[in-house]
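Peer 1: pasting the structure only:
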């Protein structure tokens, strides 16, 4: 009971602290216009350790990987799940923030395929990119048994990922990064967002248009491209990989959502 009370208290405190630390926050804002918020279905409220439900939806951005420059469309990348706050005496706050992944096997990262301009050859070709043979997409996937992490106070996000490069000739196992050598994308806030309530009873808070910029990150060489990896050199030539930290970047604008997990439990079990 004491741990449960502490978890609920910290969950509520996390929301209040996040609001206080958002310098551009405005009180009494209107309902969310054009918000990609889709509810709390990804929050693992069945886990009693979950104190806070969190979600980050990327609304747009640009990813640079070596020689590839890719626009990140609205709602093509999300991080969602829960947070637990176990006691940690060595932490100045007295507790850690631990990401609790959803129960759907996603690990908390949801990505849609993002089109790569110029496709596999670096140039858009006629006849629907040679009947689709030149078309290529990139999908962000969680690397192995790693977990993302989200700091609800600072609104920073850390994602150990691998990028699946899809093309009819590359097969389904062509990756930049791997389970053992992930691409570590650590997104720090470069511009705070605007605080708005999520419409509805006990629906929580949102921080609109938070601007994130990734810390420098390296990208390893391609693997698994084509039969027995025979097309790895082609992907490395096209992407400019392996790529040193200075040649890669990720800049995004996102909406960050947060709510007390007990409030979500109450909505589902009135």
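Peer 2: All right, it came through fine. Keep in mind the model is a prediction, meaning the values are calculated, not measured. Residues are numbered from 1 along each chain as shown.
Peer 1: Every contact and neighbour count from this point should use C-alpha atoms.
Peer 2: Noted.
Peer 1: what's the helix or strand where residue 211 lies packed up against?
Peer 2: Using DSSP states H and E, residue 211 sits within strand 205-214. When contacts are defined as 3 or more CA pairs under 8 Å, 6 or more residues apart in numbering; DSSP states H and E, strand 205-214 sits against strand 183-191, strand 194-197, strand 248-260.
Peer 1: Redo those as CSV? Include distance to residue 136 and mean neighbour count.
Peer 2: Below are those laid out as CSV (distance: least, CA to CA, whole Å; neighbours: other CA atoms under 10 Å):
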stretch, distance to residue 136, mean neighbour count
strand 183-191, 19, 19
strand 194-197, 36, 22
strand 248-260, 19, 24
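Peer 1: what about versus this one:
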């Protein structure tokens, strides 16, 4: 009987709550479950613009301070807080790197072998710290709604499997708003779109929102080129324009979000 009860409790939510399967409803502090899908837009780091052509999902649980009503964020189950969505970098490897005459013969051979096999380079955003979430700012269209500390992984056989922009100690920190940004002096603010508030039974929906940021910085690349990283990292930096100061980079994330009571999600299976 105990085993049957545990199995039922862990069953996935169904129906309109199916998308909230990774909500940490077993955490008693979680009041609501959040799913936010970015389906278009772009992320520009320095000089390099990467269009968003696949869905990027952010999900987890939302807590509420009973005294201040401020909201917090709890990571999703199964390491699914931010989907690892690989996006194609326009131009691929030849768009990021130009071989120099000073390159050694082994390095040039590796470069051309990679280009001949696959020129594609993908960029994947990965979380390297806690997510901050303000439901009030999201509804009011002002201030930071979602803060994401990220590193961006660049993938290609030539770049190796440890080519990153950003790290846990020096992240690309997006402070996304659906209102108007407050960039450094001399940088023009940009505005997002609050979207349309709606409901499906007890699920709050926000459709057609646009979250933006042009206040973040981007550090130098690291680990690109494996054994040749001392040579390759500076070339990647030069091409992309890294490190990039606040105002040089821009994020525009367009999509929809929804929020469901954790109790409804937990009992929907």
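Peer 2: It's in. On a predicted model such as this, the values are computed, not experimentally measured, just so you know.
Peer 1: which residue sits closest to the counterpart of residue 104 of structure 1 in structure 2, ignoring its sequence neighbours?
Peer 2: Here residue 104 of structure 1 is matched to residue 78 in structure 2, going by TM-score structural alignment. Closest residue to residue 78 of structure 2 apart from its sequence neighbours, by CA to CA, 6 or more residues apart in numbering: residue 22 at 6.9 Å.
Peer 1: quick one: that neighbour and residue 59 touch, right?
Peer 2: Yes - using CA atoms under 8 Å, residue 22 of structure 2 makes contact with residue 59 at a distance of 7.5 Å.
Peer 1: Need the residues touching each of these two.
Peer 2: 76, 80 (CA atoms under 8 Å, 6 or more residues apart in numbering).
Peer 1: Who has more neighbours out of the two?
Peer 2: residue 59 (28 against 22; other CA atoms under 10 Å).
Peer 1: show me what contacts the nearest residue to residue 259 of structure 1 once chain neighbours are set aside?
Peer 2: Spatial nearest neighbour of residue 259 of structure 1, excluding adjacent residues (CA to CA, 6+ apart): residue 204 at 4.4 Å. Shown in contact with residue 204 of structure 1 (CA under 8 Å, 6+ apart): 197, 198, 257, 258, 259, 260.
Peer 1: just to revisit the earlier point, counterpart of the residue nearest to residue 78 of structure 2 over in structure 1?
Peer 2: Using TM-score structural alignment, residue 22 of structure 2 lines up with residue 42 in structure 1.
Peer 1: Let me see the contact set for that match.
Peer 2: Contacts of residue 42 of structure 1 by CA under 8 Å, 6+ apart are 80, 81, 102, 103.
Peer 1: Quick one: distance of the strand holding residue 211 of structure 1 to the chain centre.
Peer 2: Averaging C-alpha positions (CA atoms, centre = their mean, to the nearest Å) puts strand 205-214 of structure 1 12 Å from its chain's average.
Peer 1: And stretch 116-128 of structure 2, by the same measure?
Peer 2: Relative to the chain's own centre, stretch 116-128 of structure 2 is displaced by 14 Å; criterion: CA atoms, centre = their mean.
Peer 1: Residue nearest the middle of structure 2, spatially speaking?
Peer 2: By CA atoms, centre = their mean, structure 2 has its centre lying nearest to residue 125, at 5.0 Å.
Peer 1: Excluding residues flanking it in the chain, which one is nearest it?
Peer 2: Looking at residue 125 of structure 2 with CA to CA, 6+ apart, the closest residue is residue 152, at 4.5 Å.
Peer 1: which position in structure 1 aligns with that neighbour?
Peer 2: When structure 1 is aligned by TM-score structural alignment, residue 152 of structure 2 is paired with residue 163.
Peer 1: So what's the gap between the helix or strand where its match lies and the chain middle?
Peer 2: For residue 163 of structure 1, the host element (DSSP H and E) is strand 156-166. Taking CA atoms, centre = their mean, one finds strand 156-166 of structure 1 lying 8 Å from the centre of the chain it belongs to.
Peer 1: Average offset of the lengthiest strand in structure 2 relative to structure 1?
Peer 2: Counting by DSSP state E, the longest strand found in structure 2 is strand 30-45. Mean deviation of strand 30-45 of structure 2 relative to structure 1 after superposition (mean CA distance after the TM-score superposition for structure 1): 0.8 Å.
Peer 1: so that strand versus strand 172-176, what angle?
Peer 2: Counting by axes from the mean of the first three to the mean of the last three CA atoms, to 10 degrees, strand 30-45 of structure 2 lies at 120 degrees to strand 172-176.
Peer 1: ok, then the element right after strand 30-45 of structure 2?
Peer 2: Next in line after strand 30-45 of structure 2, if elements are assigned by DSSP H and E, sits strand 48-51.
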